[in-house]
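Quick one: sequence and predicted model below, then my questions.
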Amino acid sequence: MLQTLKTYKIQIIMALTVLVLYAAFAYDLERSDFVRLITLFAGSFYLSFKLIQLLRFNFKTLVILGVLARLIFIIALPNLSQDYFRFLWDGRLLAKGLSPYLLTPNQWVTSGEIPINQSQVLLDGMSGLSRQHFSNYPPVNQFFFWLSGILSGSSILGGVLVLRLCIIAADLGILWIGRKLLEKLKLPEHQIFWYFLNPFIIIELTGNLHFEGVMLFFLIASIYLLIRGNWLWSAVLMGCSISVKLLPLLLLPVLFQYLIKSSSSENRISKIYNPFLKKPLQSIWFLIRYYSVALLIFAVSFAPFLNAELLNHFTDTIALWFQKFEFNASIYYIVRWIGFQVKGYNIIGSAGKMLPVIVIAILLLFTFLRKNNSPNRLLCVLLFSASIYFAFSTTVHPWYIATPLLLSVFTKYRYALIWSAAVILSYAAYQADNVHENLVLVALEYSAVASYLIWELINNKALKLFS
């Protein structure tokens, strides 16, 4: 025991320091104190980075450290995001048998009959935007909110605890599936810790209760099962992933070539029984089955909430993210600047409609012109597809980067790791009294990410730094 302590003395000190930094982050930090925020984050990021390098062959130790880091936050109220107030609001409505999609919180106030406990506390905690808009969280995401409403009663901390345990469970699932997928791809298994031990993930998901991790668990499990040849459960889990966050819906077309390639194994089997069946027809039938199951699971998840107003409320709220909201954008901010020079006003209304069309066009090019017929190629194109989507988005909250970060773990590219570190600069916008972005810091963030990506593309390999 003493010999072990002496051997790993430096690593133990580093690990304990990281846990102390997380404790300070969880219980002694105001979002508006940007200097303290970035200092704590930078310290935890550097130490975690070094620990992964030093202990990359000691899988169990890194797992324990990742779990302990998450448990540090277990009874902390999120301090970088107000979104959890809306999660609890929706969950308590669901616990009462009421749909969160029918009325906005402000409309409930106007009605004079708010049927949930601590309604004023939750309303005061929400942002003004959240209060005046309909819920935009899909049904599987709402299931976890419902759990918090059922299990926590009238305790806000209890509701936070339920949501946090769900997110931690999802991260453990990603760790388990991710290790298997890395083994399948013949990649070093320690690469999963670039996600699991990343302070950005621990702080934004476990700490601030963002459900990207739950969406990513379903997504990565779906991809793993697809690679294993289990298309049916892959499609089911893909549908669940879409019903947590809508992003995987945009990635579905990119699976096209891999699904066609996967159908060839079925072709060989079925031709024993029907030698006259044409391969193109079977490939199309395979595609139809996969996409139909995934989309059916997503559609059926809305069944408990169906009414005449649901579609309008949900789609209108989603559209707001493209045509009204703007935060930490990259290409869009350049387009916006050009709009001011040419038109003299903010062109988000028209740009918000145009940019998604450009994204879809690029993804279709990836779908049909790039050979995505192997697991490694598929994961690379999924990574670039998600990255392009966020590059053209009008709103890129820090926790959104969890998707390219996790996908990058299964590729040779590491620019998303740089992004997960640089995105913390966006918190400079949150001041004590208002939100005001520092565009110099936004430019610094994306310059760092773009520069590293260009370096990787030119050199066709990652820095040894991340090996």
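Received, thanks. Note that this is a predicted model, so its numbers are computed, not measured.

can we go C-alpha only for contacts and neighbour counts from here?
Noted.

Return the residues in contact with residue 34.
Neighbouring residues of residue 34 by Cα atoms under 8 Å, 6 or more residues apart in numbering: 427-428.

Okay, it and residue 431: tell me how far apart.
8 Å (Cα to Cα, to the nearest Å).

ditto for residue 130
Residue 130 is 19 Å from residue 431, by Cα to Cα.

what's the answer for residue 398, then?
Counting by Cα to Cα - residue 398 and residue 431 are separated by 16 Å.

that older thread, who's more crowded, residue 130 and residue 431?
The neighbour count for residue 130 versus residue 431, taken as other Cα atoms under 10 Å, is higher for residue 130 (19 against 15).

What distance do you get for that one to residue 57?
In terms of Cα to Cα, residue 130 sits 45 Å off from residue 57.

again, but for residue 299
To residue 57, residue 299 is 43 Å away according to Cα to Cα.

Quick one: residues contacting residue 143.
Contact analysis of residue 143 by Cα under 8 Å, 6+ apart lists residue 91.

Buried residues in the helix or strand hosting it, which are they?
If you go by DSSP states H and E, residue 143 is part of helix 139-152. Residues of helix 139-152 classed as buried: 139-150, 152 (neighbour count, 16 or more other Cα atoms under 10 Å).

And the residues you listed, which is closest to residue 460?
Using Cα to Cα, residue 141 comes nearest to residue 460 of the buried residues of helix 139-152, at 37.8 Å.

okay, which residue is most central for this structure?
Geometric centre of the chain, nearest residue: residue 212, 3.1 Å, by Cα atoms, centre = their mean.

show me what contacts that residue?
Residue 212 touches 205, 245, 399-400, 402-403, counting by Cα under 8 Å, 6+ apart.

From those residues, pick the one nearest residue 461.
The shortest approach to residue 461 among these belongs to residue 403, at 20.8 Å (Cα to Cα).

Included below, for side-by-side comparison, is a second structure:
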Amino acid sequence: MFLKLYKTPLLLVLASLLFYAVFAYHLLRTDYVKLLILYAGLFFLFYKLVLLLKGNIKLLSWFAFGFRVVFILAIPNLSQDFYRFIWDGRMLLEGYNPYLFTVASFIGNNEFPVAQAQELYEGMGVLNAGHFSNYPPLNQLCFVIAGVFSGSSILGSAMVMRLLIIAADFGTLHFGKKLLEKLNLPVYLIFWYVLNPFIIIELTGNLHFEGVMIFFLIWSLYLLHIGKWQFAAVVLGLSVSVKLIPLIILPLYWQWFTSKNNDDDEMLKQVQHDEKEIATSLTPRNDAINGMTKLISFYAIVFITIIALFLPFYSSEFITNYTDTVALWFNNFEFNASLYYIARAIGYTFRGYNEIAVIGSAIPIIVIAFVLLLTFFRTNRNTVQLITAMVLALSFYFFTTTTVHPWYIATLLILSVFTTYKFPLVWSFVIILSYLAYVNVDKADKSENLWIIALEYAIVYGVFIWEVFFKKKEALKKTSLFNG
């Protein structure tokens, strides 16, 4: 009876398992046609599975777990970053501060401070080896755990990190479901993230720790929504201590705390009724002074958490090395950008060189200005409005920055689950085109293929513009016609 009832979904699952196995163990990064076919096939299968089984959350959860298990014994084939993760973890276990030494500084002097040092150096590449570590302390803890359980095997270390990322994904599933329920949104929406091939491949497969950062971010939003804002601040600090990206959205919390007519007040009353154990922590936010006090306290807890985690690594050299390394993402690196490439082309017409030095320095200022506009001039009073503002803020950042690696948009994708926007879901499909930017890598021309990048962003911007500027107008027009 089960096989008869779920015949089509099971066929889709078996096909997905086969595709994931080929992706994990029989794919080279330069097999562009194979890469596109596998990814497009997986995305189609994922889309059909969610639509067919959106009423069976338990089954979708099991499938999400099963697809991740396929990658357990795989070495990442689309990213080299994990070699640096392993190096940093083993360095810490040897007593070295990874923020004070580059990999190249050891290898160049024929020093091999960790097991498999030469293999790790060759795996991560010269560019990565030449810079100081930029991974925050809680991320470093994950690397250390991998070193503790597998200090002399690259595959073993990769397996440990993969298990940590999988655990984080299921933490995101747990709190994402709970938040959707509190917001009276369909629970199956969380699977646009958890079951998405983009997330499974980039996080579980390629070992990017955005998944751990996202787990803490979603947990924090859930805690904030039910009124436990102090605990939410601590967890948000943990999120920043995995990846720095949540720092961009911090100003957006202002209205949520200070608004006199917070739309979540009714929700808070319901939580007080349903969950008596937290009733004492849910105080009205109708008083502006009280709200401002909470806001300042919230920010203080976030930054105290972050500082406390960075403190063991503190030194004057650490401050210099870390800030210089983070600045590289604005002033040195270029990959899969959109508006920046247009600005760069315009700059070349009258300056002719080193546009990233000028434009890259201006990008943080422009992004901060845009986030402040969203903070003070857009309504962000309830949780959905707050998360929607986060989606818009991060979108603006990714649209203007100099570097957009595929795994960066995972944060955008998870936040969009709680909004009406679907352009991040579309982007999670077309982002695979960014890997084709290396199509010239074996030729004399080492630059990116800008036609491919233009195709990617034409699709993303098209959906974005329609959803942000036209979709709402069409809905209002239909409503007025219906009422008329």
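Noted; the coordinates are in hand. Not measured: the values here are computed from a predicted model.

Superposed, what's their TM-score?
Here the TM-score for the pair of chains, by TM-score structural alignment, normalised by the length of structure 1, is 0.94; 453 aligned residues with a Cα RMSD of 2.1 Å.

if we can go back for a sec, which residues of structure 2 does whichever helix or strand comes after the helix holding residue 143 of structure 1 align to?
The element immediately downstream of helix 139-152 of structure 1 (helix or strand, assigned by DSSP H and E) is helix 156-184. Here helix 156-184 of structure 1 aligns to structure 2 at residues 154-182, judged by TM-score structural alignment.

For the counterpart of residue 129 of structure 2 in structure 1, which non-adjacent residue is closest in space?
Residue 129 of structure 2 maps onto residue 131 in structure 1, with residues paired by TM-score structural alignment. Nearest residue to residue 131 of structure 1, sequence neighbours excluded (Cα to Cα, 6 or more residues apart in numbering): residue 105, at 5.0 Å.

Just to check, that neighbour is in contact with residue 124?
No: Residue 105 of structure 1 lies out of contact with residue 124 (Cα atoms under 8 Å); the separation is 10.8 Å.

Please say which of these two ends up with more neighbours.
Neighbours were counted for residue 105 of structure 1 and for residue 124 using other Cα under 10 Å; residue 105 has more, 25 against 11.

distance of that one from residue 125 of structure 1?
Separation of residue 105 of structure 1 from residue 125 of structure 1 (Cα to Cα) stands at 12 Å.

How many residues are close by the nearest residue to residue 130 of structure 2 once chain neighbours are set aside?
Once flanking residues are discounted, residue 130 of structure 2 sits nearest to residue 104: 5.3 Å by Cα to Cα, 6+ apart. The number of residues packed near residue 104 of structure 2 is 19, by other Cα under 10 Å.

Next up, identify which helix or strand the aligned partner of residue 104 of structure 2 in structure 1 is on.
Mapped onto structure 1 by TM-score structural alignment, residue 104 of structure 2 lines up with residue 106. If you go by DSSP H and E, residue 106 of structure 1 is part of helix 105-111.

Okay, buried residues for that helix please.
Neighbour-count burial for helix 105-111 of structure 1, counted by 16+ other Cα under 10 Å, picks out 105, 107.

Quick one: residues in contact with the helix or strand following that helix.
Going down the chain from helix 105-111 of structure 1, the next helix or strand is helix 119-125, by DSSP H and E. For helix 119-125 of structure 1, contacts defined as Cα under 8 Å, 6+ apart pick out 82, 85-86, 88-89, 105, 131.

If we use 6 Å, what do you get?
Here helix 119-125 of structure 1 makes contact (Cα atoms under 6 Å, 6 or more residues apart in numbering) with residue 85.

Same question for stretch 182-189 of structure 1.
Contacts with stretch 182-189 of structure 1, where a contact means Cα under 6 Å, 6+ apart, come from residue 179.

that older thread, with the buried residues of helix 139-152 of structure 1 in mind, which one is nearest to residue 327 of structure 1?
Nearest to residue 327 of structure 1 among these is residue 141, at 23.1 Å by Cα to Cα.

Show me how far the match of helix 156-184 of structure 1 is from its chain's centre.
13 Å (Cα atoms, centre = their mean, to the nearest Å).

Ok, stretch 74-94 of structure 1 next?
Using Cα atoms, centre = their mean, the offset of stretch 74-94 of structure 1 from its chain centre is 17 Å.

Tell me the residues of structure 2 aligned with it.
Stretch 74-94 of structure 1 covers residues 72-92 of structure 2 once aligned (TM-score structural alignment).

Residue 362 of structure 2: how many residues sit nearby?
By other Cα under 10 Å, the residues close to residue 362 of structure 2 number 14.

Kindly report the same for residue 232 of structure 2.
Look at residue 232 of structure 2: counted by other Cα under 10 Å, it has 25 neighbours.

One more: the one 3 residues further on?
Each residue near residue 235 of structure 2 was counted by other Cα under 10 Å, and the total is 24.

residue contacts, it?
216, 220 are the contacts of residue 235 of structure 2 under Cα under 6 Å, 6+ apart.

just checking, it is part of a helix?
Yes: judged by DSSP: H, G, I helix; E, B strand; the rest coil, residue 235 of structure 2 forms part of a helix.

The alignment partner in structure 1 of it and residue 290 of structure 1, how far apart?
Under the alignment (TM-score structural alignment), residue 235 of structure 2 pairs with residue 237 in structure 1. From residue 237 of structure 1 across to residue 290 of structure 1, the span is 11 Å (Cα to Cα).

for residue 206 of structure 1, same thing?
Distance of residue 206 of structure 1 to residue 290 of structure 1, given as Cα to Cα: 32 Å.

that older thread, just give me the mean distance for the match of helix 156-184 of structure 1 relative to structure 1.
Its aligned residues in structure 1 lie a mean 0.4 Å from stretch 154-182 of structure 2 after superposition (mean Cα distance after the TM-score superposition for structure 1).

can you pull the buried residues of that stretch?
For stretch 154-182 of structure 2, a neighbour-count test (16+ other Cα under 10 Å) marks 154, 156-173, 175-177, 179-180, 182 as buried.

now do stretch 38-58 of structure 1
For stretch 38-58 of structure 1, a neighbour-count test (16+ other Cα under 10 Å) marks 38, 40-45, 47-49, 51-52, 56 as buried.

which part of structure 2 lines up with that stretch?
Aligned by TM-score structural alignment, stretch 38-58 of structure 1 falls on residues 36-56 of structure 2.

which outside residues touch the matching stretch?
The contact list for stretch 36-56 of structure 2 (Cα under 6 Å, 6+ apart) reads 12, 188.

likewise stretch 260-275 of structure 1?
283, 373.
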